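**Q** I would like the atomic coordinates for the input below:
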Amino acid sequence: MVNEIAGIKTPDSQLAKDAADILREHGNDLLWNHSNRVYYFGAEFAQKENQKHEPELLYVSALFHDLGLTEKYMSDDLRFEVDGANAARQFLETYDLPENTVQLVWDAIALHTTPGVAEHKQAEVALLFHGVGLDVMGDRFEEFPAEKRNEILDAFPRNDFKQEIIPAFYEDFKHKPETTFGNMKEDVIKHFRPDYENNNFCQCILHSPWSE
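**A** All right, here's what the predicted structure looks like:
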């Protein structure tokens, strides 16, 4: 593991190393590079905004945030974000950490695709959200120092990330498209299946079992 990139230290505790080993074992280069970029992007935002946070927890959150896309941790009926959060919970509980610490990481992962909520929670949750947003959609791109951005990309290259990440999402939840109801990942289903129709919130209200 690299000790420091772009002036940001890499957590080197046994917990951090074990988390990295899990992603290496069950993920692929796409998820490895993306997840690491997310950590360094989030950590840089923390430095820039002087946000107090626990780097080890941000690191684990970043490494596990897309683990629900892997065959090992993919469920039949849960959102992939929840699959990753559950994997992190199972992992962290083996270290006898306080429940509020475990819950913080769970929330960060489960909410990383939930704009309007994640950025208003604890620092680790918000920083993961912003790191993901920058790497996936280029959110706050101009705010990020170009020199540091390039150093992070040298260590963890994108390698056609734009073209590869959408199919990677689809492969995870094409068998459970209903889990994308009410969240941005429904756009991924429609990208490959334009005629797919999920539940409609208004129809759910109008056809509820209430008598009036």
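
**Q** Only C-alpha atoms from now on, for both contacts and neighbour counts.
**A** Noted.

**Q** Would you map the helices across the chain?
**A** Remark: helices assigned in the chain by DSSP state H are 14-26, 29-49, 55-64, 80-93, 99-110, 123-137, 146-155, 161-173, 186-192, 201-206.

**Q** Now the second one, please; I'll put the structures next to each other:
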Amino acid sequence: MNLVIPDTTACRTSLEVATAFHTPALLNHSVRAYLWAAAYAQERGISFDAELLYVSAMLHDLGLATAFDNHSVPFEEAGGHVAWVFGAGAGWPVERRQRAAEVIVRHMWDEVDVEQDPEGHLLELSTGMDISGRNTEAIPAALRAEVLARYPRLGLAKEFVACFESQAERKPDSLAGTFVRGGLAARMAANPLDA
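**A** The predicted structure is shown next:
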């Protein structure tokens, strides 16, 4: 499978931002989220905006980073705000900035309609694969091995659960709170990508 990370100024800069503010485990998660999404789309013939998906994947968890963790709004909304501002700096029109924010907010939804929002659908699907192991059978074995070798998990489960527990404690009505109460730690511990 030939997966290409789009080579645009916005993509390179979003990787720079993610590298500056994420831990290595969350940075690798962000890259894997894009790669799982792009592979899934390629295998199923889903058309998507590669630059928008990549930038959204790089920025989708920035609301968990200390520098951007908002005390009053869910982390995905904070990350959406960061994406909007990032898009402004990248010279994106307002509509494209808003799309990046929507994709990031929607990655926490249970399901996003592929017809209405292919990028949101793909990021929701791929982050579910990477975090809780949902639908990992859809990742071809050779791709899984290659991506995990290049972007290892680095103790993501422990770090991510701690981030979500912190979010849940401070923002109990958030989706992070719902996920923690719904057994996120157990699902992450059973993720086949960590096997």
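
**Q** Redo the helices of the first structure as CSV? Include distance to residue 180 of the first structure and mean neighbour count.
**A** Formatted as CSV, these follow (distance: least, CA to CA, whole Å; neighbours: other CA atoms under 10 Å):
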stretch, distance to residue 180 of the first structure, mean neighbour count
helix 14-26, 23, 15
helix 29-49, 20, 21
helix 55-64, 19, 26
helix 80-93, 9, 22
helix 99-110, 13, 21
helix 123-137, 18, 23
helix 146-155, 30, 14
helix 161-173, 8, 16
helix 186-192, 5, 17
helix 201-206, 13, 10
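
**Q** Tell me which of these lies nearest to residue 8 of the first structure.
**A** In this view, those are compared for proximity to residue 8 of the first structure by CA to CA, and helix 29-49 is the closest at 6.8 Å.

**Q** Where does that closest one end up in the second structure?
**A** Aligned by TM-score structural alignment, helix 29-49 of the first structure falls on residues 24-44 of the second structure.

**Q** Next: stretch 128-140 of the first structure.
**A** Aligning stretch 128-140 of the first structure against the second structure (TM-score structural alignment) gives residues 123-135.

**Q** which outside residues touch that stretch?
**A** By CA atoms under 8 Å, 6 or more residues apart in numbering, the surrounding residues in contact with stretch 123-135 of the second structure are 29, 32-34, 36-37, 53, 57, 103-104, 106-112, 136, 157, 184, 187-188, 190-193.

**Q** cool, stretch 37-47 of the first structure as well?
**A** Applying CA under 8 Å, 6+ apart, the external contacts of stretch 37-47 of the first structure come out as 5, 8, 52-53, 55, 58-59, 62-63, 127-132, 134-135, 144, 149, 152-153, 156.

**Q** if we go to 7 Å?
**A** 8, 58, 59, 62, 127, 128, 130, 131, 132, 135, 152, 156 (CA atoms under 7 Å, 6 or more residues apart in numbering).

**Q** between these, which is closest to residue 102 of the first structure?
**A** Nearest to residue 102 of the first structure among the contacts of stretch 37-47 of the first structure, with distances taken as CA to CA, is residue 58, at 11.7 Å.

**Q** so what's the aligned residue in the second structure for that closest one up against?
**A** Aligned counterpart of residue 58 of the first structure in the second structure: residue 53 (TM-score structural alignment). Contact analysis of residue 53 of the second structure by CA under 7 Å, 6+ apart lists 34, 119.

**Q** Make CSV out of the helices of the first structure and add distance to residue 71 of the first structure.
**A** Shown next, in CSV, are the helices of the first structure (distance: least, CA to CA, whole Å):
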stretch, distance to residue 71 of the first structure
helix 14-26, 8
helix 29-49, 13
helix 55-64, 13
helix 80-93, 11
helix 99-110, 18
helix 123-137, 21
helix 146-155, 26
helix 161-173, 8
helix 186-192, 19
helix 201-206, 31
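
**Q** nearest to residue 72 of the first structure, of those?
**A** With CA to CA as the criterion, residue 72 of the first structure lies closest to helix 14-26 of those, at 6.6 Å.

**Q** By how much does that closest one deviate from the second structure on average?
**A** Compared with the second structure after the fit, helix 14-26 of the first structure shows a mean deviation of 1.0 Å (mean CA distance after the TM-score superposition for the first structure).

**Q** and that helix, how far out from the chain's middle?
**A** In this view, helix 14-26 of the first structure has its centroid 16 Å away from the chain centroid, taken as CA atoms, centre = their mean, to the nearest Å.

**Q** what do you get for stretch 16-35 of the second structure?
**A** Offset of stretch 16-35 of the second structure from its chain centre (CA atoms, centre = their mean): 9 Å.
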